[in-house]
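Participant: This is a predicted model, with the sequence first.
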Amino acid sequence: MIQQYTHTIKKEDIAALPIEEFKGRIYVIDTTAEANKAVEYLLKYPKVGFDTETRPSFKKGQHYKISLMQISTEDTCFLFRLNRIDIPEPLEYFLRTEDTMKIGLSLRDDFAAMRKRTSVEPTNFLDLQKFVGKFGIEDASLQKIYAILFSKKISKGQRLTNWDADVLTDSQKKYAALDAWACLQIYNLLNEA
């Protein structure tokens, strides 16, 4: 029997929760050489958390390409600055390898954003929005799913910041790493259930 969890959680209940924080190592990748080393490291893991960030647009008709791709293990998150290095060959290889499962949320949006930078077909991805339903969870946002399972809040304060900035702030780095890491934590908890 699959364990069932609370179906939904209210915003005011989330607001009262303690804030979650990514406590692992964060590496900003902005050269192809660094991307190569990062992918070499990531290929040692059977599963990783995945997310992307795109610079927000506040003008009608203005769109930006994906700025950042976050890939996280249990204790290390790599932030690939796609606005600087695009999607280099080692990263394309990682996105299409069957060897590592990439776990994300609302992947259709991520894949649509990636198609503006590469024609690579992403392989061995698991979308948590589809996965959590069999555990009775009806909420589809990362913040709500995480709150239901871990009784902690993922702050969304950095979501609408400039992901194309010359230098990412510490707050941006922690926010970006947390989102990818949280996807891995959700999958791990539910997979043990």
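Facilitator: In hand now; what should we look at? Numbering: from 1, shown residues only.
Participant: hey, let's count contacts and neighbours off CA atoms from now on
Facilitator: Will do.
Participant: Specify the local secondary structure of residue 57.
Facilitator: Judged by DSSP: H, G, I helix; E, B strand; the rest coil, the three-state class of residue 57 is coil.
Participant: For the spatially most central residue of the chain, which residues are in contact?
Facilitator: Nearest to the mean C-alpha position of the chain, by Cα atoms, centre = their mean, lies residue 51 at 2.2 Å. For residue 51, the contacting residues are 69-71, 104-105, 110, 176, 179-180, by Cα atoms under 8 Å, 6 or more residues apart in numbering.
Participant: Residue 64: helix or strand, and which one exactly?
Facilitator: Under the criterion DSSP states H and E, no helix or strand holds residue 64.
Participant: what distance separates the start and the end of stretch 52-60?
Facilitator: One end of stretch 52-60 to the other measures 22 Å (Cα to Cα, to the nearest Å).
Participant: and that stretch, how far out from the chain's middle?
Facilitator: Chain-centre distance of stretch 52-60: 17 Å, with Cα atoms, centre = their mean, to the nearest Å.
Participant: What is the longest helix belonging to the chain packed up against?
Facilitator: The longest helix of the chain (DSSP state H) is helix 170-192. Secondary-structure packing of helix 170-192 (3 or more Cα pairs under 8 Å, 6 or more residues apart in numbering; DSSP states H and E): strand 25-29, strand 47-54, strand 66-72, strand 76-81, strand 101-104, helix 142-150.
Participant: another one to put next to it:
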Amino acid sequence: MIVRRTITKDDISNMPKATFEGKIITICTDKDAERAVEFLSQYPVVGIDSETRPSFVKGQIHKVSLLQIATGGHCFLFRLNLMGFPKALIRLLENPDIVKVGLSLKDDFMALRRRAPFKEQSCIELQEFVKPFGIQDKSLQKIYAILFGYKISKSQRLSNWEAETLSPSQQQYAATDAWTCLQIYNLLQELHKTGNYEKEEVVEPEIEEKE
């Protein structure tokens, strides 16, 4: 496998769309959060992402609306705007035995701390994790396209994440983002283990010598 250094938006536009085909479960109560975390705790690695209601007014900042956590076949959507930050989720984020994989996690955690204090443990930042493989792009969409040849839709990014009910499109978007983080991590771990990849060669431009 040749791992590209970077990819263009034009390249991505022609790719088929990535879709999470597992089970999506929306969590709105502390009781359901306890059950969800109990289920997630069976897994050594999970994908994680968050969504915040966009603000179109200068100076207005909303708290994180949604925290999504995915395994290979399930994604739980924790609606923080409806139930606050349940203790079960904090336990999961602080659990050193469960690896949490995401992108721009520093920003996500900073925003989440506006809801409750916690000290995350065992986290993998994909922007750093991809560097040894020669990948220079920083966005989830580009990293996933480089490795899998599929594009992640961003059509729901600026939708209302505090809506009374999340639409099927919103749920699919949120679940796919968390799931793709996990997919990227798993593939890179496999490539590292097998060595079955090559970094894209950098072709230096020829410089004509002056006579």
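Facilitator: That came through fine. Here the structure is a predicted model, which is why all the values come from computation and not from measurement.
Participant: rewinding a little: mean shift of the longest helix of structure 1 relative to structure 2?
Facilitator: Compared with structure 2 after fitting, helix 170-192 of structure 1 deviates on average by 0.2 Å (mean Cα distance after the TM-score superposition for structure 1).
Participant: whereabouts in structure 2 does that helix align?
Facilitator: Per the alignment by TM-score structural alignment, helix 170-192 of structure 1 matches residues 168-190 in structure 2.
Participant: Identify the residue of structure 1 aligned to residue 150 of structure 2.
Facilitator: For residue 150 of structure 2, the residue aligned by TM-score structural alignment is residue 152.
Participant: Thought residue 146 was touching its match, still the case?
Facilitator: Yes. Using Cα atoms under 8 Å, residue 152 of structure 1 is in contact with residue 146, at 6.9 Å.
Participant: Now do the contacts for residue 143 of structure 2.
Facilitator: Contact analysis of residue 143 of structure 2 by Cα under 8 Å, 6+ apart lists 135, 137, 184.
Participant: ok, it to residue 93 of structure 2 distance?
Facilitator: According to Cα to Cα, residue 143 of structure 2 and residue 93 of structure 2 sit 24 Å apart.
Participant: Over to residue 69 of structure 2?
Facilitator: 11 Å.
Participant: So those two - more neighbours on which side?
Facilitator: More crowded of residue 69 of structure 2 and residue 93, by other Cα atoms under 10 Å: residue 69, with 28 against 21.
Participant: What's the match for the more buried one in structure 1?
Facilitator: Aligned by TM-score structural alignment, residue 69 of structure 2 pairs with residue 71 of structure 1.
Participant: returning to that earlier point: the match of residue 150 of structure 2 and residue 181 of structure 1, how far apart?
Facilitator: Relative to residue 181 of structure 1, and taking Cα to Cα, residue 152 of structure 1 is found at 14 Å.
Participant: what about stretch 134-153 of structure 1, start to end distance?
Facilitator: Using Cα to Cα, first and last residues of stretch 134-153 of structure 1 are 23 Å apart.
Participant: swap that for stretch 93-105 of structure 1, please
Facilitator: Note: stretch 93-105 of structure 1 ends 21 Å apart using Cα to Cα.
Participant: Equivalent analysis for stretch 91-107 of structure 2, please.
Facilitator: 19 Å.
Participant: which residues are contacting it?
Facilitator: 37, 41, 43-49, 118-127, 139-140, 178, 181-182, 185.
Participant: So which bit of structure 1 is that stretch matched to?
Facilitator: Against structure 1, stretch 91-107 of structure 2 falls on residues 93-109 (TM-score structural alignment).
Participant: Name the residues of the matching stretch that are buried.
Facilitator: Within stretch 93-109 of structure 1, the residues that count as buried by 16 or more other Cα atoms under 10 Å are 93-97, 100-107.
Participant: Out of the residues you listed, which is nearest to residue 192 of structure 1?
Facilitator: residue 103 (15.4 Å; Cα to Cα).
Participant: about what we covered before: the match of helix 170-192 of structure 1: which residues count as buried?
Facilitator: Quick answer for stretch 168-190 of structure 2 (16+ other Cα under 10 Å): 170-185, 188.
Participant: In structure 2, what residue corresponds to residue 61 of structure 1?
Facilitator: Using TM-score structural alignment, the partner of residue 61 of structure 1 in structure 2 is residue 59.
Participant: now its match, what's its secondary structure?
Facilitator: coil.
Participant: Now do it against residue 67 of structure 2, distance only.
Facilitator: On the measure of Cα to Cα, residue 59 of structure 2 and residue 67 of structure 2 end up 23 Å apart.
Participant: Of these two, which one has the most company?
Facilitator: residue 67 (24 against 6).
Participant: list the contacts for the more buried one?
Facilitator: Here residue 67 of structure 2 is in contact with 48-51, 77-80 (Cα under 8 Å, 6+ apart).
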